[in-house]
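[1] Pasting a predicted model and its sequence here:
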Amino acid sequence: MELQKQLNGNHHDVAMPVERGIPPEEEKFLRQKDDGSKRPQFTDFEGKTSFGMSVFNLSNAIMGSGILGLSYAMSNTGIVLFLILLTCIACLSCYSIHLLLRSAGVVGIRAYEQLGLRAFGHPGKILAAVIITLHNIGAMSSYLFIVKYELPLVIQAFLGQTPSPDDWYMNGNYLIIIVTICIIFPLAMMKHLGYLGYTSGFSLSCMVFFLSAVIYKRFNIPCPLEVFGNYSMNTTTTTTITTTATTTTTDDTCVAKFFTINQETAYTIPILAFAFVCHPEVLPIYTELKNPTKRRMQFIGNVSILGMFVMYFFTAIFGYLTFYKNTEAELLHTYSKVDPMDTLILCVRLAVLVAVTLTVPVVLFPIRRALLQLLFPGKPFHWLRHVIIAACLLFCVNLLVILVPNIRDIFGIIGATTAPTLIFILPGLFYIRIVPIDQEPMNSKPKIQAACFTALGFIFMTMSLTFICLDWASGEKRSLGGH
């Protein structure tokens, strides 16, 4: 506690603490090891999560449904430009985690909302909590939308029958309710995020299987393709079929592009940025980490982002080199047009369903924590609140997925505003406001870098909203990916 007492004196010129002396949030969030007589920290929990489990949880938080659209993004940027953009976004995400951890280390707080409180008072706390809630609700909804539309197709394929309106197990609305009650809700009841490391590891293994299938299919699907009804066929089929097929072959259909610039190119930049949003989960994972240090948590962030970078790039390039110009916004749908009854693709669909289902509880934790900070600040852990908040959140998300037939535009607005805010704007502003001026003046290199980083976030936000508005104005059917 000595460090906080020393910092508290010179902190008043850059932040707005609520009261004099030791701020109440520090009392709740700092690890207490002095004599055991003090109240536990916010989580009522001494960090016990291992390095590996923390990597699994953070990687699972990064991994989103947007991976299915990365091949499409590459087809609109080219291989080299895509790699450059992906590398830049990954590096910026690592720097953003550095800013968060540095800010948390100065004031001894490991909660996104409490950093907002220390930086801008209660408006900052409310803003951070609302942004986290909106973004993660959008993420959970996108995962359940995949379950809603993909699970009936998987069941139909495995049963080998045509769906009937009277078959309840073919109704996606019923299926998401069953999946929520039987799988997601029990996992969301875990007291600590660290316990989900095992399910996160299994979820990641499902996505590794997805990547393996993408690589395998690259060498088993010839190019060019021909569309025949709802199927795609290669040109090695008989000429009697090709007479009724709609051929999409051009001279450059099967030629890989290294640089491509079109009206979709700039639209894919936000997609890549959204693919690395994990910042609401960073500080909760840091709180539950065994032997937590800034360097150790930064290494966890770097390893997780590097792993996802490799998985994203290989998924994108092998998917793109399979279909080239025929790559669609949803990669699994493109494979289904080749052979809807392909056993491997059906297994991949099932693996993706398992992966997104097991990711929902991980994404729910930061929302619950944000709501607890807003509604019950300073209250000790209570099981009834823990259960009720999770149940209400899952009920609202299920209702949203069931009642709204197409929420692409809603997700687009939320993603275009919350993702740049969580990655760029808030970490940069927190760093500028929280790190004392006597340690780093405003004209110091770290503060200037943080200011430029924040400005970049506003640029991303403006650009994303501009493309969405152009989408609405032109009426074109574009697909904005993300978590």
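    Sure thing, it's come through.
[2] For the rest of this, base every contact and every neighbour count on C-alpha atoms.
    OK.
[3] how deep is residue 253 tucked in, by neighbour count?
    For residue 253, the count of nearby residues is 15 (other C-alpha atoms under 10 Å).
[4] okay but it is in contact with residue 325, surely?
    Yes: Residue 253 is within contact range of residue 325, at 5.7 Å (criterion: C-alpha atoms under 8 Å).
[5] how long is stretch 150-167 from one end to the other?
    End-to-end span of stretch 150-167 (C-alpha to C-alpha, to the nearest Å): 16 Å.
[6] Check the gap between the residue sitting furthest away from the middle of the chain and residue 340 for me.
    No residue in the chain sits farther from the centre than residue 240, which is 46.8 Å out by C-alpha atoms, centre = their mean. Separation of residue 240 from residue 340 (C-alpha to C-alpha) stands at 22 Å.
[7] Buried ones in the helix or strand containing residue 99, by neighbour count?
    Residue 99 is located in helix 79-107, with elements delineated by DSSP states H and E. Across helix 79-107, burial judged by 16 or more other C-alpha atoms under 10 Å covers 79, 81-83, 86-87, 89-90, 92-104, 106-107.
[8] do the same with stretch 213-224
    Residues 213, 214, 215, 217, 218, 223, 224 are the ones in stretch 213-224 that count as buried (16+ other C-alpha under 10 Å).
[9] which element follows whichever strand or helix holds the fourth one toward the C-terminus?
    For residue 217, the enclosing helix or strand under DSSP H and E is helix 197-218. Following helix 197-218 in sequence order, the next helix or strand is strand 225-228 (DSSP H and E).
[10] for comparison:
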Amino acid sequence: MELQKMNGHSRDDGFDGLDSMAERDEFLPHKSGGKKEIHFTDFEGKTSFGMSIFNLSNAIMGSGILGLAFAMSNTGIILFLILLVFIAILSSYSIHLLLKSAGVVGIRAYEQLGKRAFGHPGKMLAACIITVHNIGAMSSYLFIVKSELPLVIQTFLGKQENTGEWFLEGNYLIMIVSAAIILPLALMKQLGYLGYTSGFSLSCMVFFLISVIYKKFNILCPLGEEYHNVTEPAEDFTSSNGTDEFCEAKMFTINSQTAYTIPILAFAFVCHPEVLPIYTELRDATKKRMQTVANISILAMFVMYLLTALFGYLTFYAAVEPELLHTYSRVDPLDTLILCVRLAVLVAVTLTVPVVLFPIRRAVLQILFPEKPFHWARHISIAICLIFIVNLLVIFVPSIRDIFGLIGATSAPSLIFILPGIFYIRIIPEEQEPLLSRPKIQAACFAALGFIFMVMSLSFIIIDWVTGEARSGGGH
């Protein structure tokens, strides 16, 4: 079976073919013992190319898409486009570093790369960062469910206000959603099985995008005095654009909120904890094939991010708010299309939670049960505990946005920039690439860029806390 796979990959020509052979060598039986060396993620991948793209795209797609129009309003169209292109290219390069490091040592788990690079401390560091970051992401998704689902149900029932029934209580609703939808999907044995739900989740976000484009041609600017009074608190932003030019698109804008949009855009492509699990389960996996999955996913999300931000911004201009759906609802609270869009976004973020949970469970297994084979009891109990913890956070911690803002400012640049860069430097043998070779120098600069992003993001958050200003950004 292994030889057949080798023959199948030998069709790749040039160095890609050699890379595939070298990568597969790590999984071949050793001649001496006749037994295959066991790796944590070592099993034959069964997930198709298309399903892998759906899963990775769903991992990239975050709740932050709702804040991208606001980000564009604070940077201008040209600066936003430059930043988005720059971050997309860096994200693709980061995945290249991860895949090359994984291919050299025959390991397809982020935590095991940490162990190979820095021993047990490196493994624990990677596992903890993944756990903390993804718990933050899961919490942000469930916060959307907690805040938006009661409003959707209330509108469907024709109620003008929340009258206090249990089915309009957000805390009850997230527990029901977690138990009825998220938990059953999280109990799947392999991440690849979620390709269908990921595809449906992405189709919901495509519907959201189409609706944003459609609404551009149905909402006229200016929006009227009543709306301007509602959004009056955003003084910094309104004054920076000028009320006389309220409906004019800015190509390049710098204001007091611009600095906050840079970390939002930088973290818009965070999917790195999911890359290696998806790589593990990819059918006929090679670095070239997985890099193609990553590039297509990043390109698809780049297009969705750009179009959503552009048409959302060109609809509301200076009146756009940090949460785009909230802006539409202020214009027409009873709009049936926007109600359907809100429901689609709720479905999308709910179906994303199980995809985000898989890397956390893998990290927990690496920390607590590194040598144990798969067991259903552990698999199920860890999923239940994680969902329970995230529900508690969403229910009982009112200021969780700032807490996870702090976590995101440290974990996201670590996962995107710092860890892939330093792992690459440590893992790639010096006889293959000397320390002062161009690839390793690039990786070192990449890791340094991550430290800059981390310091910058933490500085913004601390300044925000000290000055007491309201946070204005969205998360991944």
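    In hand now; what should we look at? Everything quoted here is computed from the prediction, not taken from an experiment.
[11] To which residue of the second structure is residue 198 of the first structure aligned?
    The alignment partner of residue 198 of the first structure in the second structure, by TM-score structural alignment, is residue 196.
[12] contact partners of stretch 195-215 of the second structure?
    Residues from elsewhere that reach stretch 195-215 of the second structure (C-alpha atoms under 8 Å, 6 or more residues apart in numbering): 51-52, 54-55, 57-58, 304, 307-308, 311-312, 315, 337-338, 341, 344-345, 347-349, 351-352.
[13] Residue 42 of the second structure against residue 280, yeah?
    Yes: Residue 42 of the second structure is within contact range of residue 280, at 7.5 Å (criterion: C-alpha under 8 Å).
[14] Now for these two: what residues contact both?
    Common neighbours of residue 42 of the second structure and residue 280, using C-alpha under 8 Å, 6+ apart, are residue 108.
[15] These two: who's more crowded?
    More crowded of residue 42 of the second structure and residue 280, by other C-alpha under 10 Å: residue 280, with 25 against 16.
[16] Make sure the more buried one is actually in contact with residue 108.
    Yes: with contact defined as C-alpha under 8 Å, residue 280 of the second structure and residue 108 form a contacting pair (6.0 Å).
[17] So for the helix holding residue 217 of the first structure, what gets flagged as buried?
    For helix 197-218 of the first structure, by 16+ other C-alpha under 10 Å, it's 197, 199-204, 206-211, 213-215, 217-218.
[18] In the first structure, what residue corresponds to residue 101 of the second structure?
    Match for residue 101 of the second structure (TM-score structural alignment): residue 103.
[19] Can you name the residues that contact its match?
    Residue 103 of the first structure is in contact with 115, 430, 431, 434, 435, counting by C-alpha under 8 Å, 6+ apart.
[20] if you set the cut-off to 7 Å instead, what comes out?
    By C-alpha atoms under 7 Å, 6 or more residues apart in numbering, residue 103 of the first structure lies in contact with 430, 431, 434, 435.
[21] Next: residue 84 of the second structure.
    Residue 84 of the second structure is in contact with residue 265, counting by C-alpha under 7 Å, 6+ apart.
[22] How about residue 255 of the second structure?
    Residue 255 of the second structure sits next to 74, 240 when contact means C-alpha under 7 Å, 6+ apart.
[23] One more: residue 271 of the second structure?
    Residues in contact with residue 271 of the second structure, defined by C-alpha under 7 Å, 6+ apart, are 56, 59, 60.
[24] Now do the helices in the stretch 201-350 of the first structure.
    In the stretch 201-350 of the first structure, the segments counted as helices under DSSP state H, counting those that start in this stretch are 239-242, 265-274, 279-287, 294-323, 331-338, 343-375.
[25] thinking again about what came up before, can you give me the distance of the residue farthest from the centre of the first structure to residue 481 of the first structure?
    Distance from residue 240 of the first structure to residue 481 of the first structure, by C-alpha to C-alpha: 39 Å.
[26] Look up the counterpart of the longest helix seen in the second structure in the first structure, residue range please.
    In the second structure, taking DSSP state H as the definition, the longest helix is helix 110-156. Helix 110-156 of the second structure corresponds to residues 112-158 of the first structure when matched by TM-score structural alignment.
[27] Could you do stretch 375-394 of the second structure as well?
    With TM-score structural alignment as the criterion, stretch 375-394 of the second structure aligns to 382-401.
[28] Ok, stretch 319-330 of the second structure next?
    Using TM-score structural alignment, stretch 319-330 of the second structure pairs with 326-337 in the first structure.
[29] The second structure: which residue goes with residue 450 of the first structure?
    Residue 450 of the first structure maps onto residue 443 in the second structure, by TM-score structural alignment.
[30] brain fart, residue 256 of the first structure
    Match for residue 256 of the first structure (TM-score structural alignment): residue 249.
[31] Tally up the residues packed near its match, please.
    Residue 249 of the second structure, neighbours per other C-alpha under 10 Å, totals 20.
[32] now swap in residue 375 of the second structure and tell me
    By the criterion of other C-alpha under 10 Å, residue 375 of the second structure has 9 neighbours.
[33] do you know how far it is from residue 193 of the second structure?
    The gap separating residue 375 of the second structure from residue 193 of the second structure is 18 Å, by C-alpha to C-alpha.
[34] for residue 167 of the second structure, same thing?
    31 Å.
[35] One more: residue 350 of the second structure?
    Note on residue 350 of the second structure: its distance to residue 193 of the second structure, by C-alpha to C-alpha, is 16 Å.
[36] ok, those two, which is more surrounded?
    For residue 350 of the second structure versus residue 193, neighbours defined as other C-alpha under 10 Å are more numerous around residue 350 (22 against 17).
[37] Aligned to the more buried one, what sits in the first structure?
    By TM-score structural alignment, residue 350 of the second structure lines up with residue 357 in the first structure.
[38] re earlier: can you redo the contacts of residue 103 of the first structure as a markdown table with neighbour count and distance to residue 122 of the first structure?
    Formatted as a markdown table, the contacts of residue 103 of the first structure follow (neighbours: other C-alpha atoms under 10 Å; distance: C-alpha to C-alpha, whole Å):
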| residue | neighbour count | distance to residue 122 of the first structure |
| --- | --- | --- |
| 430 | 25 | 14 |
| 431 | 25 | 17 |
| 434 | 24 | 15 |
| 435 | 26 | 18 |
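[39] That'll do, ta.
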